[in-house]
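Visitor: need a structure here:
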Amino acid sequence: MKKFRTVVSIITMVIAGVIGFFIGATMNEAMSGAILFSMIAGIACVVFTIDNRAE
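Guide: The predicted structure is shown next:
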């Protein structure tokens, strides 16, 4: 189950990065948007994983 959470977290961050890239591109800050969205998604995944430990 740990590997599944890791894979889902990575996929979520990649999708958020792609979405952030295109949203940022509309404001002429493509890489900044991608980094921002990926960081927000990454922090959310970390908080979710810490909150839902299955031990």
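
Visitor: every contact and neighbour count from this point should use C-alpha atoms.
Guide: OK.

Visitor: and the helices in the protein?
Guide: Counting by DSSP state H, the segments of the chain that form helices are 2-26, 30-51.

Visitor: identify each buried residue in the longest one, please.
Guide: Within helix 2-26, the residues scored as buried using 16 or more other Cα atoms under 10 Å are 9-10, 12-24.

Visitor: likewise for the shortest one?
Guide: By neighbour count, with 16+ other Cα under 10 Å as the criterion, the buried positions of helix 30-51 are 30, 31, 32, 33, 34, 35, 36, 37, 38, 41, 42, 45.

Visitor: residue contacts, the last one?
Guide: What that stands for is residue 45. Each residue near residue 45 by Cα atoms under 8 Å, 6 or more residues apart in numbering is listed here: residue 9.

Visitor: I'd like the structure of this one too, to check against the first:
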Amino acid sequence: MKKFRTVASVIIMVIAGIVGFFIGAFLNEPMAGTILFSMIAGIACIVYAIDNHEE
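Guide: Have a look, this model is predicted:
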């Protein structure tokens, strides 16, 4: 289950990066959008993992 959670987090960050790229391209800053959306998704995944800790 722990590996699945890690893989799901990476997939979510990649999808957020792609979405951020297109939104950033619309605003003439594609790399800034990519970094911003990936960081937001990454921090959200970290918070989720800490909050739902299984022993």
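
Visitor: rewinding a little: out of the buried residues of helix 2-26 of the first structure, who's nearest residue 54 of the first structure?
Guide: residue 9 (16.3 Å; Cα to Cα).

Visitor: pretty sure that closest one is touching residue 42, no?
Guide: Yes - the pair residue 9 of the first structure and residue 42 passes the contact test of Cα atoms under 8 Å, sitting 7.1 Å apart.

Visitor: OK, contacts around residue 9 of the second structure?
Guide: For residue 9 of the second structure, the contact set (Cα under 8 Å, 6+ apart) comprises 42, 45.

Visitor: quick one: map it onto the first structure.
Guide: The alignment partner of residue 9 of the second structure in the first structure, by TM-score structural alignment, is residue 9.

Visitor: rewinding a little: can you put the buried residues of helix 30-51 of the first structure in TSV and add distance to residue 5 of the first structure?
Guide: Shown next, in TSV, are those (distance: Cα to Cα, whole Å):
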residue	distance to residue 5 of the first structure
30	28
31	26
32	26
33	25
34	22
35	21
36	21
37	19
38	16
41	14
42	12
45	9
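
Visitor: any idea how far residue 22 of the first structure is from residue 40 of the first structure?
Guide: Separation of residue 40 of the first structure from residue 22 of the first structure (Cα to Cα, to the nearest Å): 16 Å.

Visitor: before we move on, what about residue 52 of the first structure?
Guide: According to Cα to Cα, residue 52 of the first structure stands 31 Å off from residue 22 of the first structure.

Visitor: with residue 51 of the first structure instead?
Guide: According to Cα to Cα, residue 51 of the first structure and residue 22 of the first structure sit 31 Å apart.
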